[in-house]
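In: no sequence on this one, just coordinates:
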């Protein structure tokens, strides 16, 4: 169990668990089940996503993701914004805008936490281990590419997750 996972409530874990048992993780549906509104939008250049207060959503927050970015980046952005909601909602204030490097006005430790949690949500450890073994148990560029497609994430994200980068 990771440090980030220990920080979220039992109720939130109960919502998340069924989603992380399937690959690829249905991240937008998970967000909605957590009460987050998810919208595709045209955002300013170099902005991948944002989370901001919204009186229209059950949780009180809305995620906007840049519609002009690759689908795998949009999925990671949604997971990253979910992580901010789960871990940092007391710090969201008027909203958090994340750049293409997943940097925001929050401190770097919180951004690193959100990135780790996003990776855990999209590429859960048990399914990563199972897939890794099924594909030969060696971290190679080819295995990263195959697993990236299986998990519907970028090759860069998968390389980091399996220890190639």
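Out: Alright, I've got the coordinates. Keep in mind it's a predicted model, so treat the numbers as computed, not measured.
In: only C-alpha atoms from now on, for both contacts and neighbour counts.
Out: OK.
In: now residue 18: how far from residue 107?
Out: Distance, residue 18 to residue 107, using CA to CA, to the nearest Å: 31 Å.
In: then residue 6?
Out: Separation of residue 6 from residue 107 (CA to CA): 20 Å.
In: nearest residue to the residue positioned nearest the centre of the chain in space, please, no chain neighbours.
Out: The C-alpha lying nearest the average C-alpha coordinate of the chain belongs to residue 79 (CA atoms, centre = their mean; 1.9 Å). Nearest residue to residue 79, sequence neighbours excluded (CA to CA, 6 or more residues apart in numbering): residue 118, at 4.6 Å.
In: pasting the second one now:
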């Protein structure tokens, strides 16, 4: 896996309170980097400098339209081509903001590394399962996690807490990164 130097803004955490942002130089790993075009990677990289990553703006910069939609309760989101050749991501309006952010990142991941498999569209259930293989969905999950929770940014934030991974620190990190507590707990290990 290649490493790429990025500058990220991550909130400084002290005593479980979020403080002013501090610029930090870090190395970030992206799953499946070799399958992302250089042009798309430059765009991805340019949105990775702020935490939380602005996934809606990232999608737009990639030429994707994002819509909050009324979808069946068992559907988190989908990506499908439009008649003009562009792609649209639809996200279930009834899910939490954190879940919506991860779903957008998951659909962006499909676009970046599975564009050739999207065909008429990919509909992801609440378990992020679709007509695509489990491996394909797992790849999209990994890249989505890398987009919304860059490994090195999370590691740097944990180091600022002296390696503390208490429930409160995990919750504070989840809030700072705009993800669920469960997702952050998995990321910090």
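Out: That came through fine. Treat the numbers as computed from the prediction; the structure is a model and nothing was measured.
In: list the TM-score for the superposed pair.
Out: In this superposition the chains share a TM-score of 0.93, using TM-score structural alignment, normalised by the length of the first structure; 161 aligned residues with a CA RMSD of 1.2 Å.
In: what's residue 121 of the second structure aligned with over in the first structure?
Out: Matched to the first structure by TM-score structural alignment, residue 121 of the second structure sits across from residue 95.
In: ugh, typo on my part, it should be residue 184 of the second structure
Out: Per TM-score structural alignment, residue 184 of the second structure is aligned with residue 158.
In: which parts of the first structure are strands?
Out: Listed in chain order, the strands found in the first structure under DSSP state E are 37-41, 47-53, 61-66, 96-99.
In: list the helices and strands the helix of greatest length in the first structure packs on?
Out: If you go by DSSP state H, the first structure has its longest helix at helix 71-88. On a contact count with 3 or more CA pairs under 8 Å, 6 or more residues apart in numbering; DSSP states H and E, helix 71-88 of the first structure meets helix 27-33, strand 47-53, strand 61-66, helix 108-122.
In: what residues sit buried inside the longest one?
Out: Looking back up the chat, that one is helix 108-122 of the first structure. Buried residues in helix 108-122 of the first structure, counted by 16 or more other CA atoms under 10 Å: 110-111, 113-122.
In: so which residue of the first structure lies furthest out from the middle?
Out: The first structure, farthest from centre, CA atoms, centre = their mean: residue 136 at 26.3 Å.
In: contacts only, for the counterpart of it in the second structure.
Out: Under the alignment defined by TM-score structural alignment, residue 136 of the first structure corresponds to residue 162 in the second structure. Listed by CA atoms under 8 Å, 6 or more residues apart in numbering, residue 162 of the second structure has no contact partners.
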